[in-house]
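Peer 1: Generate coordinates for the sequence data below:
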Amino acid sequence: MSLADNLKTAVANQASPKDAPSAKAEFDGETWDVQTAPVPGAVITDFSDILREMGIDPHGFEVSGKPRISRWQFSYRDMDGEMVTEWRTAYRLNLAPVQDRINLPALYAEVARDSEKRQSPRVHGPSTVVVCWGDVQTGKVDHLGGVKELLERLEEKRETLREYLKRTPHDHIVVADVGDIIEGFDNVASQIRTNGLSLMDQVDVAAVEFWKTIKLCAEFAPVDVLSIPSNHCAWRRGGKQIAGLPSDDWGIHINKRLEALNAEVGLDVNFHRPASDYIEMLEFDIKGTKLGLAHGHQARNPKSVCDWWGKMSHAGELSCDILLTGHFHFPTFKPSGRNAATGRTKWHVQCSTLDNGSAWVRNAFGEDGDPALTVFTINESGFDVSGFALL
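Peer 2: Okay, the predicted model is just below:
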C-alpha cells in the first residue's frame, strides 16, 4: 500500500468520528422521528433531499415544531496532509402529515362582500328560531377529517339552514355560539401534533365561518348573537391552568370582533355576552321565555348538567325556562322542572356538535353524535317542542 493510499484511508476514518450521530428514522404509524447523519456546511432549512434519501416523501410530511440542531467543529487532514477544520451539523426532526392549507385571503374576501345587504323570502310568524352553533372546534383533526372536511360540512349546514328558514314561520332569529368555536392547543398534549391550523388561523377561520352564518340569518329576520366562555377557548398558561378571567376567551373575542365588523356593515344584528367578566353563562329573554346559555363543561358528565343547573339557580344564576348547552357532542332535549310563576315545563337542550368527531367523548362516555346543526323555536307559549330539529 502506497503512502497516498494510507492517507486516503486515514482521511476516510477521520471524516466519521465515533461520537457522530448516525442517520435513523422511526415511524409510529402517523408521524416520523428523524435523526440525520452529520451534514457539512451551513445550517439548512430545506430538508427535502435528506428526507428523500431516507425514503420519506417530503410532499407528504412536514416538520412539526422546531428542529433540534447540533453543530460542532471537526478537524482532519486533507489529501495533501494539511489540517482542515469545518463545521458539521446534525438535525433531529419531528415530521407530521401535511395538512390542508387554508386560503385566508379568499375567506376574507367573503367578508369584504358583506356590504351588500340581502333579504330572502320567509314565512312570517310570531316565533323565534334558535340556531345552535356548537362545538365547531375549528382546527381539530379527528376521525371525520380535517379543516377541508369541516369547511365543507359548515357550508352544507348553512344551505340546509337556508331551506329551513324559508319554510319555518318566524320573525326573529337567535344565533347562539354554544362554545368551543376553536380547538385550541391547551386541553391535551396531542393538540400540538394533531391540529390542522395554528391558533391564529383557528381564530380567523372560526370568525369568518360564524360571520357567514350570522349574515345568512340576517337575510331573513333581525338577529341576536349570543356567546359564552368555554373550555377549549379559555386563555390558559402552562397546560390546563386558566390564565385570566372567564371573559378572557377566544369565543368572546370573536363575538366582540364581529360586533365591530357589523358596526361598519350595518346588518340588523345585535351581539350579547355575559353581563360580568366573572360569569360563564348568560340569560336572554325571548318573547317572555328566558333562554339560558352555558357551554356545559362545568358539569362532570351529561347526566349531571341539570343538577348543575339547579345549583346555579340556587345561586341566582340561570333562572331560565330553557337551558342550552353543548360540550358533550351529542344532542338531547328533555324536561327538567317547572316554572312556578308560569306553570310551564322547563327544558334542557343539549345541542349537536359540528366538529370532526370526538374520539375523547366516545372513549369517555360511549357517545359520539353525528355532526348536525341543532335548531328549535320559541313562541308566545314558550319552547315549541315540534320545532326541535337536527339539520
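
Peer 1: rest of the way, CA atoms for contacts and neighbours
Peer 2: Will do.

Peer 1: gap between the longest strand along the chain and the chain center?
Peer 2: Determined from DSSP state E, the single longest strand within the chain is strand 83-97. Centre-to-centre, strand 83-97 and its host chain are 35 Å apart (C-alpha atoms, centre = their mean, to the nearest Å).

Peer 1: ditto for stretch 253-269
Peer 2: On C-alpha atoms, centre = their mean, the centre of stretch 253-269 falls 21 Å from that of its chain.

Peer 1: now the strands: where do they sit in the stretch 251-391 of the chain?
Peer 2: 269-272, 282-286, 289-293, 322-325, 332-338, 345-350, 374-379, 382-390 (DSSP state E, counting those that start in this stretch).

Peer 1: okay, now residue 270: neighbour count?
Peer 2: Around residue 270 there are 14 other residues, counting by other C-alpha atoms under 10 Å.

Peer 1: show me what contacts it?
Peer 2: Residue 270 makes contact with 223-225, 259, according to C-alpha atoms under 8 Å, 6 or more residues apart in numbering.

Peer 1: Most widely separated two among these?
Peer 2: 223 and 259 (12.1 Å; C-alpha to C-alpha).

Peer 1: Compare those two and say which one has the larger neighbour count.
Peer 2: residue 223 (24 against 19).

Peer 1: That one is in contact with residue 217, isn't it?
Peer 2: Yes: Residue 223 is within contact range of residue 217, at 6.9 Å (criterion: C-alpha atoms under 8 Å).

Peer 1: which residues are common contacts for these two?
Peer 2: With C-alpha under 8 Å, 6+ apart, residue 223 and residue 217 have common neighbours residue 173.

Peer 1: another one to check against the first:
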Amino acid sequence: MTLADALSTPPATDDAPRIEADANGGTFSGIKSTKPITDWSNIFAEFDLDPDVFEVVEDTVRMSKWQQSKRLENGDRDIIWLYSYRGSFRRRSDRLDLPALHAAARQRKPRPFKPADSDRVTVVVLSDVQAGKVGSRGGTPELIERMADTRHALTAHLRVRKPSRLVLAEAGDLFEGFESGGNPMFTNDLSLTEQMDLASTELYEFVQLMQRHGPVEVMAVPSNHTAWRNGKQNLGRPGDDLGLGVHRQVAKLAAASRLNARWNFPRAYDESMALDVGGAVLGLVHGNQFSPGRAAEWWSKQQHGGQPVGAADVLITGHYHHLSVMPTGRNPHTGRAKWWLQAPTLDNGSDWYRNVQGDDSSPGLLVFDVTSDGFDLQSLTVL
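Peer 2: Model (predicted):
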C-alpha cells in the first residue's frame, strides 16, 4: 500500500464518537472533524461535560487523517482531509468535586480485620489529617480515598471488638491552613474554606460511623495548623482555634441528626484536656508545646503544676506524625504505668521534613482499648 493509499483509507475503528467518563476523567474515541482540533471545549460541551472542569491529557491524544472525495456544486470533485481523534481526559487539579470524590470513596471495599475481645472502651485517635495538603502521597482525592479505607477498616475492627463505649480523640491539625510555619515545598489544592468543609465532612463521617457501635465521646484540642493567626502570630485565646470551630459546627449537626455523640473541649485558655473513661484518664494535647522526644518531661511538669493532663494515665499527642509508644511514670493510686502514645498521621506526607531529616512516616489511624484494668497495650493497633 502506498502512502497516498494509506492516507485515503479511513482508520479501521468504530466510527461512532464515544466518551466514557467517571468523576475523575475518562477516554474518548471516534471524534471527527474536517480541521485539526486545538480547542476541546466544544467537544466536552457536546457530551454534557463542563470544559472548565475537565482537560485533555495531551500526551495521550492520537490522531488519524485521511482524504475523502467531495462533489462540488459545479459537478467537479474536490479532495478534503478528515481527522479522527482518540485519547484520555482528566479532572482539572484546580477544580475538585468533593461530593463526587466522597461518593466514589464510599464505593471502596472494606478490608478484613482479626477478631478480639469485647467489654471495653475503644479509643480512636484521629491525628494530623491536614485536609487540603498536597504531598508525595497525593492531594485531596487521595486523602478522601485513604480516609474512606481507614473507616472501612475501623468498621471491621469495631464489629469484632464490640466496645461498650467509644472515644474519638482528634489530636489536632485537622486541616492544613496557610500560616502554620515550617518549610512546605508544595501548595495546597483547597482554599481555607474548602479545607474546613472537607475536614468537617470527614469528622462527621467518623462520628456517624462510630456511634453505630456505642455512645461516642469526642475530644478536641487546638493545634498549630488550625490556629487563628496573622502570619506566624497567634490571635485570640487557644479556644479560638479554627479546628475547634469546625468541631463545634459538626457537634451542632450531630445533635440535629440525633447522633449518639458528645463533645469535650479544653477550657478557653487551655491547650490540653483530660477525660475520665472509667478504667483510665485520657489526656490529649497536640504536641507543638514541646520539642521532639520531650513529651514525658512536659507531662511531668503538667502533673506538678496541676494542669488538665496532670491526672492522665495515658497521654495522646500528635504533631510529630510518627507512631511512638512509651511507658513513663506510674499512677500512685492504682500502681499502673502511665503511657505516652504519639499518634501517626493520616496526611499526604511531610516531604520537606523527609528531605531535611531523611525520615518518613507511614499514614495510619491509632486505635486502642481501655478496660477496667486500664490501658490495654495488647489492643493497640494502627489501621
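
Peer 1: TM-score of the superposition?
Peer 2: Here the superposed chains carry a TM-score of 0.70, computed using TM-score structural alignment, normalised by the length of the second structure; 286 aligned residues with a C-alpha RMSD of 2.6 Å.

Peer 1: Residue 279 of the second structure versus residue 337 of the second structure, what's the distance?
Peer 2: 13 Å (C-alpha to C-alpha, to the nearest Å).

Peer 1: try residue 98 of the second structure
Peer 2: Distance from residue 98 of the second structure to residue 279 of the second structure, by C-alpha to C-alpha: 40 Å.

Peer 1: Same question for residue 54 of the second structure.
Peer 2: Residue 54 of the second structure is 54 Å from residue 279 of the second structure, by C-alpha to C-alpha.

Peer 1: and if you look at residue 197 of the second structure?
Peer 2: 35 Å.

Peer 1: same thing with residue 199 of the second structure?
Peer 2: In terms of C-alpha to C-alpha, residue 199 of the second structure sits 31 Å off from residue 279 of the second structure.

Peer 1: More neighbours: those two, which one.
Peer 2: residue 199 (24 against 17).

Peer 1: Looking at the first structure, name the residue matched to residue 211 of the second structure.
Peer 2: Alignment note (TM-score structural alignment): residue 211 of the second structure maps to residue 218 of the first structure.

Peer 1: what sits up against the one helix or strand residue 217 of the first structure maps to?
Peer 2: Following DSSP states H and E, the helix or strand that holds residue 217 of the first structure is helix 199-218. Outside helix 199-218 of the first structure, the residues that touch it by C-alpha under 8 Å, 6+ apart are 104, 107-108, 111, 114, 119, 138-139, 154, 158, 162, 173, 175, 181-185, 223, 225, 250, 254, 258, 267-269.

Peer 1: from these, which would you call buried?
Peer 2: 111, 114, 138-139, 154, 158, 162, 173, 175, 181-185, 223, 225, 250, 254, 258, 267-269 (16 or more other C-alpha atoms under 10 Å).

Peer 1: Quick check: helices, which of those residues are part of them?
Peer 2: 111, 154, 158, 162, 250, 254, 258 (DSSP state H).

Peer 1: how close does the fourth one get to residue 33 of the first structure?
Peer 2: When C-alpha to C-alpha is applied, the distance between residue 162 of the first structure and residue 33 of the first structure equals 47 Å.

Peer 1: Likewise for residue 49 of the first structure?
Peer 2: 16 Å.

Peer 1: Give the residue from the two that has the larger number of neighbours.
Peer 2: residue 33 (15 against 12).

Peer 1: Kindly confirm my reading that the more buried one forms part of a strand.
Peer 2: Yes: checked against DSSP: H, G, I helix; E, B strand; the rest coil, residue 33 of the first structure lies within a strand.

Peer 1: Nearest residue to the residue of the second structure sitting at the aligned position of residue 312 of the first structure in space, ignoring adjacent ones along the chain?
Peer 2: Under the alignment by TM-score structural alignment, residue 312 of the first structure pairs with residue 302 in the second structure. Take residue 302 of the second structure and drop its neighbours on the chain: the residue closest to it by C-alpha to C-alpha, 6 or more residues apart in numbering is residue 310, 5.1 Å away.

Peer 1: Thank you kindly, that will do.
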